[in-house]
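Student: Sequence and predicted structure below; questions after.
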Amino acid sequence: MPHALPAHRPRTPRLRHLSLATLALSLALSAILLTALPHPAGAATVPARGSAYMGIGVLAHDGQDGSPAGTAATQTEGVDVSAYQGNAAWSTLWSSGVRWAYTKATEGTYYTNPYFAQQYNGSYGVGMIRGAYHFATPDTTTGATQANYFVDHGGGWSKDGRTLPGVLDIEWNPYGASCYGKSTAAMVSWIADFLSTYKSRTGRNAVIYTATSWWTSCTGNSSAFASADPLWIARYASDPGTLPAGWGFYTMWQYTSSGPTVGDHDKFNGALDRVVALANG
């Protein structure tokens, strides 16, 4: 005798539709949550050539942590700016106690800061002692070529008591290989080429801006320039930390990198008369 059919068949198709709807809702919620989460550091896109500013590589590699500790030594507040700041509010900065400033003039041999005149002349106009810096790209052209480009586009010097020597900003590469594809020996040679050319053009030794972490990795912690070129150390912490080989002290310290929206702040290792002394050579 055949078995009787069950009174009600299971509604499999309806259950399947319910499961698919639940799955779709779950995926949609997951996508929303993932979009809201911050991107991991390694997922950041490479910036456009020319957009680098003083500390961009240091901030990405070493991070930012802490603020400067109090010190008994007299130090003089300064700022460094680039095109990101646009037309800087120099009167406001002066009122806040800033007495010296550096402006990005050039990068490689392919970029000049469109706000250079306002920033360089504007800081001078309110009474600051000012200077210019060059963001180095050792993977694009020689040190001598970049030094000449820098001097020809705002990086010169005059003994007026208000103009600081130019700065070679050499740090972690924001565009690619950390050491710009160079061996430590080749990097030291590139830096020497830039510095000797700059001195021959201006009569001044350029300031070297760098981070100890980069200098150690990419120059082998060379001490070749410490006797002649002032050090501007980048370290975003409560103190400047260990300095690169050969330098017993820093001349300037970039203690915070606020990035694109506000100028980075710095300490000059001495009173205002020492800033003037560096300007006069």
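Tutor: All right, it came through fine.

Student: CA atoms for contacts and neighbours, from now on please.
Tutor: Noted.

Student: for the closest residue to residue 173 other than its chain neighbours, what are its contacts?
Tutor: If the residues on either side of it in the chain are set aside, residue 173 comes closest to residue 57, at 5.8 Å by CA to CA, 6 or more residues apart in numbering. Shown in contact with residue 57 (CA atoms under 8 Å, 6 or more residues apart in numbering): 171, 172, 173, 174.

Student: Please list the members of those residues that lie in strands.
Tutor: Secondary structure of these is defined by DSSP state E; no position falls in strands.

Student: Would you mind giving those residues as JSON lines with neighbour count and distance to residue 17 added?
Tutor: Below are the contacts of residue 57 laid out as JSON lines (neighbours: other CA atoms under 10 Å; distance: CA to CA, whole Å):
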{"residue": "171", "neighbour count": "27", "distance to residue 17": "58"}
{"residue": "172", "neighbour count": "26", "distance to residue 17": "54"}
{"residue": "173", "neighbour count": "22", "distance to residue 17": "53"}
{"residue": "174", "neighbour count": "23", "distance to residue 17": "50"}
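
Student: okay, these in a markdown table with distance to residue 218 next?
Tutor: Listed next are the contacts of residue 57 as a markdown table, based on distance: CA to CA, whole Å:
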| residue | distance to residue 218 |
| --- | --- |
| 171 | 9 |
| 172 | 9 |
| 173 | 11 |
| 174 | 14 |
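
Student: Report the two of these separated the most.
Tutor: 171 and 174 (8.7 Å; CA to CA).

Student: pretty sure residue 223 is touching residue 246, no?
Tutor: Yes: using CA atoms under 8 Å, residue 223 makes contact with residue 246 at a distance of 4.7 Å.

Student: Can you say which helix or strand has the closest residue to residue 124 other than its chain neighbours in it?
Tutor: Using CA to CA, 6+ apart and skipping the chain neighbours, the partner closest in space to residue 124 is residue 130 (6.1 Å). Taking DSSP states H and E as the criterion, the element that holds residue 130 is strand 129-135.

Student: just how off-centre is that strand within its chain?
Tutor: Centroid separation between strand 129-135 and its chain, computed with CA atoms, centre = their mean, to the nearest Å, is 14 Å.

Student: What ranges does the stretch 1-150 of the chain have for its helices?
Tutor: Along the stretch 1-150 of the chain, the stretches classed as helices by DSSP state H, counting those that start in this stretch are 12-36, 56-62, 90-95, 116-125, 143-152.

Student: Alongside the first one, take a look at this:
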Amino acid sequence: MTAACAAALALGTAALTAPPAAAWDLPLGHDVSSHQRNVDWAGARARGARFVYVKATESRSYRNPFFRGQYKGARDAGLIRGAYHFALPDKSSGTAQAAYFVRHGGDWRPDGRTLPPALDIERNPYGAKCYGLGKKAMVRWIRAFSDEVLRRTGRHPVIYTSTDWWNDCTGRSKAFGPDHALWLARYSSAGAGRLPAGWSHWTFWQYASSGPLPGDQNLFNGSRAALERLARG
């Protein structure tokens, strides 16, 4: 997730330093990118981290230079980890960006330690909110990305998004909720709130941009055993 998008989500909301009170018993996690560089993974684990998503790629022109070390370091520390791709739908097709992502870290294996690949699709930090795409074109782009990830990995991607962006830029599409896990972006101490169209529950919730863990703070909506089942596929 970009710093600009984090600022937009956090507008008017103080950064949380702990999970919302109602969610203390859920597995804690975080997500990192090149901004976090060399993460103290053992320290993150000691502070409660049980999973992490690591940024691998953006569009078809960027690879996180710290990805390899971050991804391996997370696993070595005992965290369940996955990779995510930051989408720029105005730059190239969903199929092309998915292929680039899978080739450069977005693959998946049924080892119980690897989360499904994730698509970060949100407000454009470089220009028009919806990347200049109409609602139907955006849905087609996301579908093309998903289909290519599924073809290459055997898993549908997790979709990271906010409710407002999704409803505005996809026209409240309900096409992905039945078979794509939701990673909800909403910074609030009051709960996850209204979900994007098509989803009845969230799987991951990014609830703050800072806290005890490196990067953004997240929760998994289930038990540790359920998290491991998600990783196994």
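Tutor: Structure received. On a predicted model such as this, the values are computed, not experimentally measured, just so you know.

Student: TM-score of the superposed pair?
Tutor: The TM-score (TM-score structural alignment, normalised by the length of structure 2) is 0.93; 227 aligned residues with a CA RMSD of 1.6 Å.

Student: circling back: report how many residues lie close to the counterpart of the residue nearest to residue 124 of structure 1 in structure 2.
Tutor: Using TM-score structural alignment as the criterion, residue 130 of structure 1 maps onto residue 81 of structure 2. By the criterion of other CA atoms under 10 Å, residue 81 of structure 2 has 26 neighbours.

Student: Could you do residue 1 of structure 2 as well?
Tutor: Residue 1 of structure 2: 23 surrounding residues under other CA under 10 Å.

Student: swap in residue 179 of structure 1?
Tutor: Neighbour count of residue 179 of structure 1, defined by other CA under 10 Å: 21.

Student: Under the alignment, what does it map to in structure 2?
Tutor: Using TM-score structural alignment, residue 179 of structure 1 pairs with residue 130 in structure 2.

Student: Nearest residue to that match in space, please, no chain neighbours.
Tutor: The shortest distance from residue 130 of structure 2 to any non-neighbouring residue, by CA to CA, 6+ apart, is to residue 169 (5.6 Å).

Student: Spell out the residue ranges of the strands in the stretch 101-250 of structure 1.
Tutor: With DSSP state E, counting those that start in this stretch, the ranges of strands along the stretch 101-250 of structure 1 come out as 111-112, 129-135, 167-169, 207-210, 231-234.

Student: And these: which comes nearest residue 88 of structure 1?
Tutor: Nearest of the strands of the stretch 101-250 of structure 1 (CA to CA): strand 129-135, 13.5 Å.

Student: Identify the residues contacting the closest one?
Tutor: Here strand 129-135 of structure 1 makes contact (CA under 8 Å, 6+ apart) with 52-54, 99-108, 120, 123-124, 150, 154-155, 161-170, 275-276, 279.

Student: does residue 102 of structure 2 really touch residue 150, like I thought?
Tutor: No: in this structure, residue 102 of structure 2 is not within contact of residue 150 by CA under 8 Å, at 10.2 Å.

Student: So for those two, which sits in the more crowded spot?
Tutor: Using other CA under 10 Å as the criterion, residue 102 of structure 2 and residue 150 rank with residue 102 on top: 21 against 15.

Student: The more buried one -> structure 1?
Tutor: Alignment note (TM-score structural alignment): residue 102 of structure 2 maps to residue 151 of structure 1.

Student: Could you do residue 155 of structure 2 as well?
Tutor: By TM-score structural alignment, residue 155 of structure 2 lines up with residue 204 in structure 1.

Student: If you tally nearby residues, what's the number for that match?
Tutor: Applying other CA under 10 Å, I find that residue 204 of structure 1 has 22 neighbouring residues.

Student: if I pick it, what's in contact with it?
Tutor: Residues near residue 204 of structure 1 by CA under 8 Å, 6+ apart: 157, 165, 198, 281.

Student: Tell me roughly how far the helix ranked longest in structure 2 lies from structure 1 on average.
Tutor: Ranked by residue count under DSSP state H, the longest helix found in structure 2 is helix 135-153. With mean CA distance after the TM-score superposition for structure 1, helix 135-153 of structure 2 departs from structure 1 by a mean of 0.4 Å once superposed.

Student: what helices or strands is that helix leaning on?
Tutor: For helix 135-153 of structure 2, the packing partners by 3 or more CA pairs under 8 Å, 6 or more residues apart in numbering; DSSP states H and E come out as helix 94-103, helix 163-170.

Student: Name the stretch among these that sits most buried.
Tutor: helix 94-103 (a mean of 22; mean count of other CA atoms under 10 Å).

Student: Mind listing residues that contact that one?
Tutor: Here helix 94-103 of structure 2 makes contact (CA under 8 Å, 6+ apart) with 56-60, 85, 87, 107, 141-149, 152-153.

Student: related to what we said a few turns ago, out of the strands of the stretch 101-250 of structure 1, deepest packed?
Tutor: Most buried among those, given mean count of other CA under 10 Å as the contact rule, is strand 129-135, at a mean of 28.

Student: so that one versus helix 143-152, what angle?
Tutor: Interaxial angle of strand 129-135 of structure 1 relative to helix 143-152 (axes from the mean of the first three to the mean of the last three CA atoms, to 10 degrees): 140 degrees.

Student: so how far is residue 153 of structure 2 from the residue nearest to the spatial centre of structure 2?
Tutor: Nearest to the mean C-alpha position of structure 2, by CA atoms, centre = their mean, lies residue 160 at 4.4 Å. As judged by CA to CA, to the nearest Å, residue 160 of structure 2 and residue 153 of structure 2 stand 18 Å apart.

Student: which ones are touching the closest residue to residue 138 of structure 1 other than its chain neighbours?
Tutor: In this structure, residue 138 of structure 1 finds its nearest non-sequential neighbour in residue 180, 6.1 Å apart by CA to CA, 6+ apart. For residue 180 of structure 1, the contact set (CA under 8 Å, 6+ apart) comprises 137, 138, 139, 173.
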